[in-house]
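> predicted coordinates and the sequence they were generated for:
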Amino acid sequence: MSYKVTRRSEAVAYEAPGHYDMRPTRLHNPGDVNDGRITVGLSHFLPGGGCHFGSNALESIYYVLAGEMDLTTDDGTTTLHAGDSFHCGPGTQKAIQNNGPVSCQMLVILTRPEQA
């Protein structure tokens, strides 16, 4: 199939390794479209929720829709507010934690590397 529409009610909850006090939902998978490489999810982090310091093999974009999220990299910690985003390449070490008083909603976009 060359396209896919995902309705709000069709988002699928799943387990995200290394994450805590959060609920990730999957909106789109690479297999949804021909030659797809993008995964899109919407994650809901409770206050205190986050992800332990580590990396993955995917190019990643985090876009904060609501709330705030502290982002830690090898260069230090910064706070992302609603409307802010973070883009990193595969293998980038990072951690995130919601240190704010309300839940944080974050759109997560992951792209697997092109296959040679």
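Right, received. Where do you want to start?

> only C-alpha atoms from now on, for both contacts and neighbour counts.
Noted.

> just so I have it, where are all the strands in the protein?
Taking DSSP state E as the test, the strands found in the chain are 12-13, 19-28, 38-54, 59-66, 68-73, 76-81, 85-88, 94-97, 104-111.

> please compare the first structure with the one that follows:
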Amino acid sequence: MEIVRLADARPYIAPKHYDMRSLRLQGFEASGADFAWTGLSYFLPGGGAEMDAGPLGKIYVVLEGAVTIELGSGEVHVLKALDSCFIPGGEARAVRNYGNTVAAMLVVMPYPEKSA
């Protein structure tokens, strides 16, 4: 078993995100997790992620506050504490914290496929 204490979690840069800070909780350099990695994202008021469609599916779990997820189709959903969603690979989404408090969200994603 590998434990990563929040105090020891290292920050990482999430492309196309703004006014957001992220910590790696599992996987990559944080642990030997071999099927997925987990990050903790703190979105400041007004912070978010630009509309983008990555190749891999992702799971979001809101821990505190609320985030608005807008899909490329125009659908808009507000996730509050302990709400979660799965976004399949290739589906465009934008994330935004429209509130006045920090929103915390857990992100779970598989590793990118290695090229041969």
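Yep, that arrived. Note that the structure is a prediction, hence the values are computed from the model and not measured.

> and the TM-score between them?
Between these two chains, after superposing, the TM-score reads 0.88 (TM-score structural alignment, normalised by the length of structure 1); 113 aligned residues with a C-alpha RMSD of 1.9 Å.

> picking up where we left off before, nearest to V5 of structure 1, out of the strands of structure 1?
Minimum separation from V5 of structure 1 across these (C-alpha to C-alpha) falls at strand 19-28, 8.8 Å.

> tell me the residues of structure 2 aligned with the closest one.
Mapped onto structure 2 using TM-score structural alignment, strand 19-28 of structure 1 spans residues 17-26.

> now the matching stretch on structure 1. Mean distance?
In the superposition with structure 1, the average deviation recorded for stretch 17-26 of structure 2 is 0.5 Å (mean C-alpha distance after the TM-score superposition for structure 1).

> what sits up against that stretch?
Residues outside stretch 17-26 of structure 2 that contact it (C-alpha atoms under 8 Å, 6 or more residues apart in numbering): 4-6, 9-14, 30, 32-33, 37-50.

> kindly recompute the last result at 7 Å.
Stretch 17-26 of structure 2 is contacted from outside by 4, 9-13, 30, 33, 37-44, 47-50, using C-alpha atoms under 7 Å, 6 or more residues apart in numbering.

> over to stretch 108-116 of structure 2?
Residues contacting stretch 108-116 of structure 2 (C-alpha under 7 Å, 6+ apart): 35-39, 57-60.
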